[in-house]
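Asks: this is a predicted model, with the sequence first.
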Amino acid sequence: MADFEVHVDTSEVPSPVRPRRDIVDGIRYIVDNGAKWRALPGDFPPWETVYGFFWRWNRAGVVTYIRDQLRRRIRTGKGRCPHPVALIVDSQSVKGASTVGKNSRGYDAAKKINGRKRHITVDTLGLPVMITVTPADVQDRDAARDVFWRLRLTQPQITQIWADRGYAGDLVDWARDRLWLNLRIVSRPKGTKGFVILPRRWKVERTIGWCMNARRNARDYERLPQHSEAHLNWALITTMTRRLTRKSPRTSQWTKKPSATG
């Protein structure tokens, strides 16, 4: 973690006996490099200590609290309301390692993947709002009922959600009648083949890509789905802290520079 990220990333974390920075650095090392907890280098506190804080912070809701606070800071910095009113939802099935128990894994027949499914909800900037992990055989529209209920309770200002065709059907009417949510299905244009950038949906796909940049998230290794959610949250926390502490906005490498005049 860079020096200028320390305050942004750990200001909401309860102070442990060991430096918070060392604890957070250890967790982020595991997530980013995909190492086992027992393989944590000696530069960090003992792996038992780092894992203990990872477990306690996640159980206490500290990780999701940090994620939400970072999202609000980014939105406010861009002149947006800190609380989004429109969201985008999508899912991703990933293979489960041998450490994933039978009671929390399943087979996604459409993707031919045996493992777990990640249901990720983001705002219109692609910033995470809610992450839920289920067995891979759970249909998107079935998982969405629980996700939408939780969103209505925690984000009562939300009025609209975009999704793909996996969420079509009775879910659209159910969301409108029960939760007063306008669920809009974004479909591929007829006759198109291959990769197509779809309005709104590309933002949640980009967020999924951010999660996959962390090696720990390349597949699911966790015994508990809650820990899978935590690793996804930590990967996105890293992405958001880097965005907040970026000294100047990135410019395209193709931006034409003015020629020097003599």
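Replies: Great, that's in hand.
Asks: from here on, just use CA atoms for contacts and neighbour counts.
Replies: Noted.
Asks: can you pull out the strands in the stretch 1-150 of the chain?
Replies: Using DSSP state E, counting those that start in this stretch, the strands found in the stretch 1-150 of the chain span residues 86-95, 106-108, 113-123, 128-135.
Asks: to Asp9, which of those strands lies closest?
Replies: Proximity of these to Asp9 was assessed by C-alpha to C-alpha; the nearest stretch is strand 128-135, lying at 15.7 Å.
Asks: residues making contact with that closest one?
Replies: Outside of strand 128-135, the residues within contact range by C-alpha atoms under 8 Å, 6 or more residues apart in numbering are 67-68, 71, 104-107, 115-123, 143, 147, 151, 207, 225-226, 228-229, 232-233, 236.
Asks: please repeat the previous calculation with a cut-off of 7 Å.
Replies: The set of residues that contact strand 128-135 without belonging to it, under C-alpha atoms under 7 Å, 6 or more residues apart in numbering, is 68, 104-106, 115-123, 225, 229.
Asks: adding another structure so you can compare the two:
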Amino acid sequence: MAADGSGPTRTGPKSPLTGAALRRAIMAIWCVCFCSLQWRAIGLLCDIPFGTLYTLFARWTRLGLWRRLLDCLIPAWRQVCGDKPRPSAVIVDSRSCHSAPTCFGRGFDGGKKIKGIKIHLAVDKYGFPLAITVSPANRHDSRGIVPVLHQLAGRGFKGTALGDLSYRGQRLSKAGEALGIAIQPSAGGHGGTFIPEGIRWIVERSLGWISRYLRLNTIFERTEAHLVAFIEIAFISILSRRFVRLLNPANQRPRPTNRL
């Protein structure tokens, strides 16, 4: 090109990924969530340009693909378990996570001594999220849960929301009643000891599930939508493995036996 003086020519848009390449791209995005690998590193490992991977992730997030997958998997799992597709009660709670200075927002949680962001969840009795929002860690639970209630009401949920004593207050109760959701706070422990009560402990298990995904322990995302997308990817992964074990009994884990 330098010899004849011609400039670079555009060959047109790249062909979309299909088949094995598309599966590799999806697994690469999952590895970013589970192992917290850098986009450039996972691009080298799967032999796909990291720009292509990040563009796919951003585009699918913008189109709401992850949320739509969850909206298909959660009712299907509830029906497999012999339950109705829509729950009559949800459990709400939050988790504070450390975040990098480049994160979309940071705050200091004085109770847990964490500088970062806070994840707010509303899950059903099986532990799968029906609504997810994020906020700076210095936002109180009674304020941070309001967008979650709006998401639940937008999806047609009418019922009870169970939570700890952080969700008590007349203002939050009135906000829930306006949306058709009754807030029922209750004590979850005594003297610093956690005491399971009813089904309210299930949200603690859900928060423990996402703590296994390293991308969700220290937050580096620059936008709230990308962080919510990684949380949804984590739960999609959990539900997918459950369906695989259900369809292939040979892949089920053996139950531990008590040895005397």
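Replies: Here it is on my side, so go on. It should be emphasised that the depicted structure is a prediction, and the values quoted were computed from it without experimental measurement.
Asks: sorry, back to before: closest one to Trp37 of structure 1 among the strands of the stretch 1-150 of structure 1?
Replies: Put simply, out of these the one that sits nearest Trp37 of structure 1 is strand 86-95, at 20.1 Å, with distance taken as C-alpha to C-alpha.
Asks: which residue range of structure 2 does that closest one align onto?
Replies: Under TM-score structural alignment, the counterpart of strand 86-95 of structure 1 in structure 2 spans residues 89-98.
Asks: list only buried entries from the contacts of strand 128-135 of structure 1.
Replies: Neighbour-count burial (16 or more other C-alpha atoms under 10 Å) applied to the contacts of strand 128-135 of structure 1 gives 68, 104-106, 115-123, 225, 229.
Asks: and which of the residues you listed is nearest to Ser91 of structure 1?
Replies: His119 (4.4 Å).
Asks: residues contacting that closest one?
Replies: For His119 of structure 1, the contacting residues are 90-92, 131-133, taking C-alpha under 7 Å, 6+ apart as the criterion.
Asks: same check on Thr238 of structure 1?
Replies: Taking C-alpha under 7 Å, 6+ apart as the definition, Thr238 of structure 1 has no contacts.
Asks: quick one: it is in a helix?
Replies: Yes: the assignment for Thr238 of structure 1 is a helix, going by DSSP: H, G, I helix; E, B strand; the rest coil.
Asks: that one -> structure 2?
Replies: Residue correspondence, TM-score structural alignment: Thr238 of structure 1 in this structure matches Ser237 in structure 2.
Asks: give me the distance between that match and Ile210 of structure 2.
Replies: The span separating Ser237 of structure 2 from Ile210 of structure 2 equals 10 Å under the rule C-alpha to C-alpha, to the nearest Å.
Asks: then Val146 of structure 2?
Replies: Noted for Val146 of structure 2: a distance of 22 Å to Ile210 of structure 2, by C-alpha to C-alpha.
Asks: equivalent analysis for Ile202 of structure 2, please.
Replies: Counting by C-alpha to C-alpha, the gap from Ile202 of structure 2 to Ile210 of structure 2 is 13 Å.
Asks: coming back round to it: go through the strands of the stretch 1-150 of structure 1 and name the closest to Gln160 of structure 1.
Replies: Smallest distance to Gln160 of structure 1 across the strands of the stretch 1-150 of structure 1 (C-alpha to C-alpha): 4.7 Å, for strand 86-95.
Asks: strands of the stretch 151-262 of structure 1, start to end?
Replies: Defined through DSSP E, counting those that start in this stretch, the strands belonging to the stretch 151-262 of structure 1, from first to last, are 160-163, 182-185.
Asks: got these as TSV, with distance to Asp173 of structure 1 columns?
Replies: What follows is the strands of the stretch 151-262 of structure 1, written out as TSV (distance: least, C-alpha to C-alpha, whole Å):
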stretch	distance to Asp173 of structure 1
strand 160-163	13
strand 182-185	8
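Asks: just tell me which of those ends up closest to Ser15 of structure 1.
Replies: Among the strands of the stretch 151-262 of structure 1, the nearest to Ser15 of structure 1 by C-alpha to C-alpha is strand 160-163 (37.3 Å).
Asks: how big's the offset between that closest one and structure 2?
Replies: Mean deviation of strand 160-163 of structure 1 from its aligned counterpart in structure 2 after superposition (mean C-alpha distance after the TM-score superposition for structure 1): 0.7 Å.
Asks: who's in contact with that strand?
Replies: For strand 160-163 of structure 1, the surrounding residues in contact (C-alpha under 7 Å, 6+ apart) are 85-90, 181-186, 201.
Asks: type out the PyMOL command that picks the buried ones from these.
Replies: Buried members of the contacts of strand 160-163 of structure 1 can be picked out in PyMOL with the line below, counting by 16+ other C-alpha under 10 Å:
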select buried, resi 86+87+88+89+90+181+182+183+184+185+186+201
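Asks: tell me the one among the contacts of strand 160-163 of structure 1 nearest to Arg250 of structure 1.
Replies: Arg201 (23.0 Å).
Asks: mind checking what that closest one lines up with in structure 2?
Replies: When structure 2 is aligned by TM-score structural alignment, Arg201 of structure 1 is paired with Arg200.
Asks: for Arg28 of structure 1, same thing?
Replies: If you follow Arg28 of structure 1 across to structure 2 using TM-score structural alignment, you land on Trp30.
Asks: enumerate every residue touching its match.
Replies: If you count contacts by C-alpha under 7 Å, 6+ apart, Trp30 of structure 2 has none.
Asks: all helices of the stretch 151-262 of structure 1, in order?
Replies: When assigned using DSSP state H, counting those that start in this stretch, the helices of the stretch 151-262 of structure 1 occupy the ranges 170-179, 201-212, 225-245.
Asks: relative to the whole chain's centre, how far out is the longest one?
Replies: By that I understand helix 225-245 of structure 1. Distance of helix 225-245 of structure 1 from the chain centroid (C-alpha atoms, centre = their mean, to the nearest Å) equals 6 Å.
Asks: after superposition, how close is it to structure 2?
Replies: Mean deviation of helix 225-245 of structure 1 relative to structure 2 after superposition (mean C-alpha distance after the TM-score superposition for structure 1): 0.8 Å.
Asks: and the first one, by the same measure?
Replies: Between helix 170-179 of structure 1 and its aligned stretch in structure 2, the superposed structures give an average distance of 2.9 Å (mean C-alpha distance after the TM-score superposition for structure 1).
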